[in-house]
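Participant: quick one: sequence and predicted model below, then my questions.
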Amino acid sequence: MAKSSVQYVCSECGWNGAKWFGKCPECGQWGTVGEFHEARAAAGTRTAAPGRTSRTQPAAPSPAGSKGSATPITQVGTEQVTRVPTGFGEFDRVLGGGIVPGSVVLIAGEPGVGKSTLLLETAGNIARSHAGDGSVLYVSGEESQAQVRLRATRINAVEPNLLLASTTDLATVLGLIEQERPTLAIVDSAQTIVSQEVDGISGGSTQVREVASALIDTAKTLDIPVLLVGHVTKDGSIAGPRTLEHLVDVVCQFEGDSETALRMLRAVKNRFGPTDEVGCFDMSGEGIEEVRDPAGLFLSAGDGQEAPVEGTCVTFTLDGHRSLPIEVQALVTNSVLPTPRRAVNGVDSNRIAMLTAVLYRHGHINLLANDLYVSTIAGGLAKEPACDLAIVAALASAAHRTPIARATCAIGEISLTGQVRPAPRLEHRLREAARLGFTIAVVPTPRKPIEIPGLTLIEVRSLAEALTALGLSRR
């Protein structure tokens, strides 16, 4: 008979121990340590789920070269693994080229950001591409089959080989995967599935750890990829024990602003590809559409024929391997308050305070007594140090009421001494600028010469030189 042990587990970080603490010794959170009872099964045993084979007997010795045996690394085959395309080029980019068979991918994000819609549309794409030679299993623990069908109809993901199941029982989920042997299995979500073999509430540390371990075991044994939806806590971290992120093969964050339709998919962990890729999607009433060229999202709309506007400057940031244009807009007004106001959106407020002081000391433009409003377009982020020069240029343009030419961009970091420092991967940013039609770029002196057809580089070493090159020096 299995022994029942009492342990205490932190619901935030997954710490466990034999003694209760009001404050978690690992993460320092108060009131997160709770008692749970876990029935530990004997080694090599697991209760058989419906449709599963019971594994109560010790495993027989494996032949050399098979799973479970040690093989010299020189004898391990390096055959190419065939990845499963998701139907979204942006999704495949983040995963490293597609879904690896037998892998477990965790997709996490805020409520309502579109995780379930993205995976249901992915399931429809894969089912459509494997019509007649495979199926896709979509298991929902949050919605009924009818509710999932309604959403699938709205996003055009209804396929005859897309199988739907609505259950919260882990044994049933594992039995369905073993019975159907699908090309892809999607479980939505890890926090709603419950195992009857362990104690604990749905979404608790014990249950999430057991559900993840069982799904990973099934995925590796049957060589079936599993996409797992994960909830997040109020601070944005993935709910459940930290070991959940260590167990799975890929961890992706699906991010987005509720005020815009732009969604970004980032790989936080990836055993089969890079972790510096980002995928862009557009959320609409008909589902999710990938955005292959998001350059126009963060720039003001226009045909390029209208006159330039004061208080704006374009820079280029890096997001993974992508270079994105960001338009910085600034408004300078006389303050009637004892303490001038600093309102920002998409820009670091502390960085604005520092750049305002540097602009006064080394650029001789006094904005310390003015109200400053700095923002970006369409929820873009200009928090990278390489955006400093564009922010200062936008502030100086607004202060002097002198517009900057639309075909001019500025890239560079500004130090407290007024120097303009190089930005990483400057040539990559400049090539994207030339592709979008920019003809002049104000940049720091690069470490090696850069020549890009159609783009004139104005190299500057200090803030004063940059303002002079942009026509914004003190009058």
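Facilitator: Arrived safely, thanks for sending.

Participant: going forward, measure contacts and count neighbours with C-alpha atoms only.
Facilitator: Noted.

Participant: hey, which strand is longest across the protein?
Facilitator: Scanning the chain for the longest strand, with DSSP state E as the assignment, gives strand 322-334.

Participant: that one: what's the following helix or strand?
Facilitator: strand 342-345 (DSSP states H and E).

Participant: list the buried ones in whichever helix or strand comes after that next one?
Facilitator: Toward the C-terminal end, the helix or strand that comes next after strand 342-345 (DSSP H and E) is helix 349-362. Buried residues in helix 349-362, counting neighbours by 16 or more other CA atoms under 10 Å, are found at 352, 355, 356, 357, 358, 359.

Participant: put this next to the previous one:
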Amino acid sequence: MVKKARSIHTCSECGYSSSKWLGRCPDCGAWGSLVESAVSSAPAARTGISSGMTQAPKGLTPTTPATPITKIDAKASISKTTGIGELDRVLGKGIVPGSVVLMAGEPGVGKSTLLLEVANRWAAQPEGEGTRRALYVTAEESAGQVRVRAERTNALRDTLYLAAESNLDIVFGHVEQIKPSLLIVDSVQTMQASGIEGVAGGVAQSRAVTAALTTLAKTTGIPILLVGHVTKDGNVAGPRVLEHLVDVVLNFEGDRHSSLRMLRGIKNRFGATDEVGCFEQQSDGIKEVPDPSGLFLSQHGRTPDGSAVTVAMDGVRPILAEIQSLVVDTEAKSPRRVVTGLDANRVPMVLAVLTKRTPVKTGRQEVYVATVGGVRINEPATDLAVALATASTYRGKALPEKTIVIGEIGLSGEIRRVPNLERRLQEAARLGYHRAIVPAGEKLKVSGIRVHPVHTIDEALALVEELS
């Protein structure tokens, strides 16, 4: 008598498994995420331990013997440049042979365009007696669609191979024929492995595809770049096991209404995760921005009233950003506080401190605060810039030219110190700023910039009046 195949329900969000269907996953709390799949009923292999025997279980003879760590060639893991400096910065000097990189991002943010440019730059670099070969596998678009994009971004090259295929076995056949030194798969959720039940993008298929591609990378030394979809919460779609299988997880993010794109490292086995790469979406593709501070400063030539320039830290990268504030009289009983690009909960707190501790009274006025260029800043080091920009538009008097404002504001009006202050000032001095209003208490001496330490918000406003 043939036994009926046993089924198991697996959560598509976190990979939790249950023998019965549940409306809500007990592990991650997602609703309606448990998907049914069949499980093999093959009996488990017996060992001495599982059968209660006292003798030790016998192991299999390894195909590759263990090697002393001192005799392993370290040159095999030296990173190779991708040809794009901002991507190499986030990866940690380049991509390591045999590594698997998962790049996630929202639809339309430019993941495919960026990776097509990576394949183009990779295929243009010499290696040995010839040039590198790159294989770009697309399972979401036709070969003609990718060809049109490559023509628009000037990514046409004989050493860049293209295959429109969703069957993983056929992809392995392409790898054996072409022997590329870089493989790009777009995307991992649309690939399908034969012999595995479930639809493409499901838990079983995504896990099997990622595991097979990881094995391919480790056995052949070919670095693989995978494109991954994200959920509405911003997390990588599929079970969390995908992030554990790969070596590097990158998040490519950006606003649809802005040309700015940021590449952040979430996981990196070969480098730090606090590096950030900056790109700009243009009509002919995505271009790297080695010096992004100019994107976040207005081009009016002088500093108008209601504007202050600060230095924000994005990871370990200092970026100059301009904050603008507008104070408007209103007859409404509840004046509005509109915030764009900053922490919407912190800006009203800064305005409350400004109203309570200084002569600048904005309690019955509407205040609009925004950043220039679409940059998003969530650190409290911009508090003093928000306060001084608001005071500037309130008084109708601009801040001194070429002045940087950095500092966190406490509820009692004190100016608190911020991390990496010296590095922020060095970046400001490099871009031509010669004066800085910063928290007191640190001994700083940065060439080319004069530092003005302040203890309270009142002291900062008095200093601005004196310098103006």
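Facilitator: Happy to help now that I have it. Given the structure is predicted, the values throughout are model-derived calculations rather than measurements.

Participant: contacting residues for the closest residue to residue 104 of the first structure other than its chain neighbours?
Facilitator: Once flanking residues are discounted, residue 104 of the first structure sits nearest to residue 226: 4.8 Å by CA to CA, 6 or more residues apart in numbering. Shown in contact with residue 226 of the first structure (CA atoms under 8 Å, 6 or more residues apart in numbering): 102, 103, 104, 105, 184, 185, 186, 187, 215, 219.

Participant: need the counterpart of residue 226 of the first structure in the second structure.
Facilitator: Matched by TM-score structural alignment, residue 226 of the first structure corresponds to residue 224 in the second structure.

Participant: then residue 202 of the first structure?
Facilitator: Residue 202 of the first structure maps onto residue 200 in the second structure, by TM-score structural alignment.

Participant: show me the contacts for its match.
Facilitator: 189, 190, 191, 192, 206.

Participant: number of nearby residues for the fourth one?
Facilitator: The tally of other residues near residue 192 of the second structure (other CA atoms under 10 Å) stands at 25.

Participant: quick one: contacts for it?
Facilitator: Counting by CA under 8 Å, 6+ apart, residue 192 of the second structure has contacts 166, 167, 168, 199, 200, 205, 206, 209.

Participant: ok, now residue 416 of the second structure?
Facilitator: With contact set as CA under 8 Å, 6+ apart, residue 416 of the second structure has these partners: 407, 408, 409, 410, 439, 440, 455.

Participant: ok, now residue 206 of the first structure?
Facilitator: By CA under 8 Å, 6+ apart, the contact set of residue 206 of the first structure is 36, 38, 198, 199, 200.

Participant: count of residues packed around the first one?
Facilitator: In this case it means residue 36 of the first structure. So residue 36 of the first structure, with other CA under 10 Å, has 17 neighbours.

Participant: ditto for the fourth one
Facilitator: Here the count is done by other CA under 10 Å, and residue 199 of the first structure has 15 residues near it.

Participant: host element of it?
Facilitator: Assigned by DSSP H and E, residue 199 of the first structure belongs to no helix or strand.

Participant: counterpart of residue 112 of the second structure over in the first structure?
Facilitator: Per TM-score structural alignment, residue 112 of the second structure is aligned with residue 116.
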